[in-house]
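J.: pasted the sequence and its predicted model underneath.
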Amino acid sequence: MAVHVTWDVAHTACSSKLFADKLAAAGSYPSLEACIAAAQQIWWNEVDVQGWLEAFAAHPEIGDAAALKEKFAAQGQQQAFGQLSQGEQAAALASANPQVFEELAALNKAYKARHGFIFIICASGKSAPQMLEAIRSRINNSPYDELGAAAREQTKITQLRLEKLLAGSSSSSSSGSSSPAERAHVRTGQLVGHLMPGAAAAAAAAPPAGHGGPLRSPITTHVLDTALGMPAAGLPISLLRVMDGSAAVFDCLASGVTDADGRIGNLLPASAWVAPGTYRMRFDTGTYLRACRERHPDVFRAVPFYPEAAIDFSITPDMSSQHFHIPLLLNPYGYSTYRGS
């Protein structure tokens, strides 16, 4: 079912005038999914940095209850924006105490002074402690890195807002609509992309990942230290995916540290389906190799030759019900990978 996008709707979803102009220019889209795909393409390929900063500046600071009330009390489009912002920060506001508000305010001020714009995060479903953890983990990043991080968070916010604002304009049973599990991932900050047309049926009909066994993370990993002949325990790993609509903008979906067997089995929530796309498994080999040097100074360099190993892999729609095991065989001067089982 077609959806109609006005300029006010587009600007409420993302307060960049250039973004709103371009998204509203088409008027109607064949489906909500087509509209979201167009929004992602416009954001990454047609909106410039000034447009990004304009969108960031429209948001109230995380945890700023006074600013939220002010936007909520505004009229017209500003009121709609304020209502969405208040709803997105509801979990954080409900779980915060005066001390948390104070710390958030101080960190927001320090963040803006360092990076030149406010801290942006897709706040839906996140508690105040989660917000604090996020801003602490990002505040010392370079301004360049944070510009990209904020842009990634903004596109998540835009997508959720378009879904809310246009929900009544599109049939919920239309081809390609997101599954309940996928929407849950979005709301908890683990965005893995929209289901592509036909993928929902494929996921429902497919056996659980693991050929009939219990559900598990559809993407797993295992690291073996071939120099020591043992599992690589304590190696930090992150899983990223190219964001929809972009050519090479990766968003971090999950992270973890290998256990005593060199494995991480719970990178993603247990599922029989994984979103198609281009993924990157990033191995923090430098941290692991430096720790190994403390125990084996004759084998490992003081400065690791490979501070990081990044493995990119592509999952096509016809593979989305399969399991993907991405192992790494590592030594101080080399590494290799293959698709495991």
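T.: Thanks, I have it. Numbering: from 1, shown residues only.

J.: hey, let's count contacts and neighbours off CA atoms from now on
T.: Noted.

J.: could you verify that Val47 is part of a strand?
T.: No - if the criterion is DSSP: H, G, I helix; E, B strand; the rest coil, then Val47 is coil and not within a strand.

J.: helices of the chain, residue ranges please.
T.: Taking DSSP state H as the criterion, the chain carries its helices at 7-13, 17-25, 32-45, 49-57, 65-73, 76-88, 90-95, 98-115, 128-138, 143-165, 180-187, 199-205, 285-295.

J.: and the first one, how far out from the chain's middle?
T.: Its chain's average C-alpha position is 23 Å from that of helix 7-13, according to CA atoms, centre = their mean, to the nearest Å.

J.: identify the residues contacting that helix?
T.: 17, 19-21, 23-24, 77-78, 80-81, 157-159, 161-162, 165 (CA atoms under 8 Å, 6 or more residues apart in numbering).

J.: cool, and the second one?
T.: Residues outside helix 17-25 that contact it (CA under 8 Å, 6+ apart) are 5-8, 10-11, 14, 38-39, 42-43, 46-47, 51.

J.: mind doing that once more with 7 Å?
T.: The contact list for helix 17-25 (CA atoms under 7 Å, 6 or more residues apart in numbering) reads 5-7, 10-11, 39, 42-43, 47, 51.

J.: take this one as well and set it beside the first:
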Amino acid sequence: MTASSPTPASPGLARFNALDEAAARAVLSGICAAPSWTSYLLARRPYADAEALCAAGDAATAALTAAGLAEAMAAHPPIGRPKPGDPVSAREQRGMAGAPEALRAEMLELNLAYQERFGQVFLICATGRTAEEMRDAVRDRLGNTPEREAEIVRAELGRINRIRLARLAEAGPSEEDARP
């Protein structure tokens, strides 16, 4: 292959590109629950490579309306309480898994305070973060204005979506993901 030749899509991305629309929609909805985000990505298939897929995800996240952002947020569990039986949620929140009970209780209180202040779940890209880092982040963000917090939430959602899209491009959809 010459330097100017396009690189072929990874096997995972090739599997995603080959899915029918309903199956691809189901996979993307598992990454971000906002229907407008999913539609944006579906309309641009097939993707040549993981970066093109992630760039489309970034653009779709940036284009979310306040309602779309709320739809996306509604699918995220509180930090410290991953969705039961959801390996993605558990993997992303791994930093809370071994946290001492006092820290877990404090995180619950902070989650509730955040939800009361901003009307939504505290969203942070938890991948690779410790329980203490997440606690410190929610403490810091409780002092934000609603406008500033909305900017941070969109950026955090973008990070989460990008990690999930990269994982999709690498491994492809699982059989459970592809079920409509």
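T.: That came in fine, so what should we check first? Quantities reported herein were computed from a predicted structural model and do not represent experimental measurements.

J.: go through the contacts of helix 17-25 of the first structure and name the one nearest His59 of the first structure.
T.: His11 (12.2 Å; CA to CA).

J.: list the buried residues for the strand or helix carrying Ala23 of the second structure?
T.: Per DSSP states H and E, Ala23 of the second structure falls inside helix 21-31. Under the neighbour-count criterion of 16 or more other CA atoms under 10 Å, helix 21-31 of the second structure has 21, 23-31 buried.

J.: tell me which two of those sit farthest apart.
T.: Glu21 and Ile31 (15.4 Å).

J.: just the buried ones from the contacts of helix 7-13 of the first structure?
T.: Buried among these by 16+ other CA under 10 Å: 17, 19-20, 23-24, 78, 80-81, 157-159, 161-162, 165.

J.: could you dump the residues you listed into TSV and include distance to Pro236 of the first structure?
T.: Output for those, formatted as TSV (distance: CA to CA, whole Å):
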residue	distance to Pro236 of the first structure
Lys17	40
Phe19	37
Ala20	40
Leu23	40
Ala24	43
Gln78	43
Ala80	41
Phe81	38
Ile157	28
Thr158	31
Gln159	30
Arg161	33
Leu162	35
Leu165	39
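
J.: residue contacts, the aligned residue in the first structure for Arg91 of the second structure?
T.: Using TM-score structural alignment as the criterion, Arg91 of the second structure maps onto Gly87 of the first structure. If a contact means CA under 7 Å, 6+ apart, then Gly87 of the first structure has no contacts.

J.: I'd like the distance between Gly87 of the first structure and Ala149 of the first structure.
T.: Remark: distance between Gly87 of the first structure and Ala149 of the first structure (CA to CA, to the nearest Å) = 22 Å.

J.: Leu132 of the first structure now?
T.: Taking CA to CA, one finds Leu132 of the first structure at 16 Å from Ala149 of the first structure.

J.: and Ala65 of the first structure, by the same measure?
T.: 24 Å.

J.: those two: which has the busier surroundings?
T.: Ala149 (20 against 15; other CA atoms under 10 Å).

J.: and that one, what pairs with it in the second structure?
T.: Checking with TM-score structural alignment, Ala149 of the first structure has Ile152 as its match.

J.: tell me the gap between stretch 57-66 of the second structure and the middle of its chain.
T.: With CA atoms, centre = their mean, you get 12 Å for stretch 57-66 of the second structure.

J.: typo on my end, it should be stretch 46-57 of the second structure
T.: For stretch 46-57 of the second structure - counting by CA atoms, centre = their mean - the centre lies 16 Å from the chain centre.

J.: go on, stretch 7-14 of the first structure?
T.: Using CA atoms, centre = their mean, the offset of stretch 7-14 of the first structure from its chain centre is 22 Å.
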